[in-house]
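S.K.: Just to be clear, the model below is a prediction. Sequence and coordinates:
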Amino acid sequence: MTISRRWVSALLIGAALALPASARADEVRVMISGGFSAAYKQLVPQFERATGHKVSTAYGPSMGTTENAIPVRLNRGEPVDVLIMVGEALTGLTEQGKADKASRVDLARSPIGVAVRAGAPKPEISTVDALRTALLNAKSVAYSDSASGVYVENELFKRLGIEEQMKGKARMIPAEPVAAVVARGEAELGFQQISELLPVAGVDVVGPIPESVQKITIFSAGISSKAGSPKAGAELIAFLASPQAAPVISKTGLDPIAHPAAK
């Protein structure tokens, strides 16, 4: 079923929240990556109470080849109605015919941040020179196997002119939050989206990397091309993109993307 942009836009007014629980309650099956998960976990109970729908969730990275990665789940044929993931990765799925392009809604912007083990000294990272020095001084560095980590590995180190120096002490972490590795003391510095660093106990978030070398990740949602409950799925997306959801999204380290009301 193809969901028109006009219909999705109309839902973004907040009608899904204003209406009483649906006469017919549906199950909405969701696959979601880590960056939007903290906000999502707080918002889903509100959506279920407002609509009567029930949401079941599978978690995994937006990209990569680990067992729980969303593309791998889809290739296994796992059922899903809504995909919430890095926008670039969702674009790839729409190009493969696995998601409905017209249903896509961008939900939030997410900056890359740095974390250290709780109680450890926080390095200065507010300027490019300071970030470079912090990386050179660190004994070990970890970064994710999703969008932020791909940028760190393929672009950030090169832009800082320290690609060679980072070899041997910087590594990509598959299928686990980078902050968990830092909390165990297995990496001195951890790089990931701030929204993924904040929920993990045992680390302190130093802050975002400087704007001139920052890469903002867009988290987006869309309807699976094989959705069994596309209308209820679109209601969930509309709720997550609504003004009512914005304060929760902001508290989890994300910048919610405002959507104009449909006319």
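M.R.: Structure received.
S.K.: CA atoms for contacts and neighbours, from now on please.
M.R.: Noted.
S.K.: Show residues contacting stretch 174-194.
M.R.: Stretch 174-194 has contacts (CA atoms under 8 Å, 6 or more residues apart in numbering) with 35, 60-61, 66, 68-69, 110-118, 135, 138-145, 148-149, 152, 196-197, 200-203, 205, 207-208, 253-254.
S.K.: and if we set it to 6 Å?
M.R.: Outside stretch 174-194, the residues that touch it by CA atoms under 6 Å, 6 or more residues apart in numbering are 111-117, 140-145, 148, 197, 202-203, 253.
S.K.: Same question for it: list its buried residues.
M.R.: Neighbour counts using 16 or more other CA atoms under 10 Å place 174-175, 177-183, 185-194 of stretch 174-194 among the buried residues.
S.K.: the helices in the stretch 101-250 of the chain, which residues?
M.R.: 128-137, 147-151, 157-160, 163-166, 178-183, 194-197, 230-240, 246-251 (DSSP state H, counting those that start in this stretch).
S.K.: what about versus this one:
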Amino acid sequence: MIASRILMGLAVLVGLWTAQAAQIAHAGEATVAVAANFTAPMARLAPEFEQATGHRLVLTHGAVGKFYAQIRNGAPFDVLLSSDDETPARLEQEGLAQPQTRFTYAIGRLVLWSAQPGRVDAQGTVLRRGEFARLAIANPKVAPYGAAAVEVMARLGVQATLAPKIVRGDSITQAWQFVATGNAELGFVALSQVWKDGQFVAGGSQWLVPATLHAPLRQDAVLLRRGQGNAAAEAVIAYLKSDAARRVIRAYGYEF
């Protein structure tokens, strides 16, 4: 009886080792260019993806405008998770992305945020008062969230008066850093940088910018030409459409 139980236990272990070995043998690697605003969600999604699929991800975070230039110059990315829908469409038109792989994985929200409590009111009238020295935004030439911030200021009629106070970060991450470190009293950042699981978690004060004040921050993913035939890259595209991934994305304030 004892011997049979030992043999059964060994058989189970061998089965587990065999399954694990098979998974490792079929595991691949994908290099993913990730929009800066999606840094926090991707930090949660990546290990869950790797555990579920056995594939490994190499992540690079940054501004989509810079990614576009790098991809055109041969950067070794397999997948692009953009902060807009125009860049993936342009890459597809230029033959640098695989047709029929592009889809919207998230719709972002813009927030006016200050690390100082009481600095930003719930209606954003602080922008009209102008009682601050520096306002941080992402570079609108390379970052859609920066372009959205400019659009909001124009719609509110404060763009000209605030222009001398604007400091531009290379990405939405740097814009957030300017505010978090006090180098700017307030700034336009992504909701995902200050929100998690249904509440603001960054402290300070904030105004959730109405989505009607700027063009939708529709974020598209696409399989790049280099990722064609790469099982890991194709798995990334599929995983982002899963219920498990969408639960994480929604937790950071994104919509679909």
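M.R.: Everything's here; your move. Remember, predicted model here, so these are calculated numbers, not experimental data.
S.K.: circling back to that earlier point, filter the contacts of stretch 174-194 of the first structure to the buried ones?
M.R.: Using 16+ other CA under 10 Å as the burial test, the contacts of stretch 174-194 of the first structure include 111-117, 140-145, 148, 197, 202-203, 253 as buried.
S.K.: ok, back up a step: from the contacts of stretch 174-194 of the first structure, which land in strands?
M.R.: If you go by DSSP state E, those have 112, 113, 114, 115, 116, 117, 141, 142, 143, 144, 203 in strands.
S.K.: if I look at the aligned residue in the second structure for the fifth one, how far off is residue 176 of the second structure?
M.R.: Yep, that's residue 116 of the first structure we're talking about. In the second structure, residue 116 of the first structure lines up with residue 114, judged by TM-score structural alignment. For residue 114 of the second structure, the distance to residue 176 of the second structure (CA to CA, to the nearest Å) stands at 9 Å.
S.K.: so what sits against both of those two?
M.R.: Joint contacts of residue 114 of the second structure and residue 176 (CA under 6 Å, 6+ apart) do not exist.
S.K.: Residue 42 of the second structure maps to what in the first structure?
M.R.: Match for residue 42 of the second structure (TM-score structural alignment): residue 40.
S.K.: Tell me how many other residues crowd its match.
M.R.: The local packing of residue 40 of the first structure (other CA atoms under 10 Å) involves 18 other residues.
S.K.: Buried residues in stretch 15-23 of the first structure, which are they?
M.R.: Neighbour counts using 16+ other CA under 10 Å place 16, 17, 21 of stretch 15-23 of the first structure among the buried residues.
S.K.: and the end-to-end length of that stretch?
M.R.: Start-to-end, stretch 15-23 of the first structure (CA to CA) is 15 Å.
S.K.: contacts for it?
M.R.: Residues outside stretch 15-23 of the first structure that contact it (CA under 6 Å, 6+ apart) are 50, 51, 52.
S.K.: Which residue in the second structure aligns with the first one?
M.R.: So that's residue 50 of the first structure. Using TM-score structural alignment, the partner of residue 50 of the first structure in the second structure is residue 52.
S.K.: How about residue 141 of the first structure?
M.R.: Superposed on the second structure with TM-score structural alignment, residue 141 of the first structure falls opposite residue 135.
S.K.: quick one: contacts for that match?
M.R.: Residue 135 of the second structure neighbours (CA under 6 Å, 6+ apart): 165, 166, 184, 186, 187.
S.K.: Residue 27 of the second structure: which of those residues is nearest?
M.R.: Using CA to CA, residue 187 is the member of the contacts of residue 135 of the second structure that sits closest to residue 27 of the second structure, with 41.8 Å.
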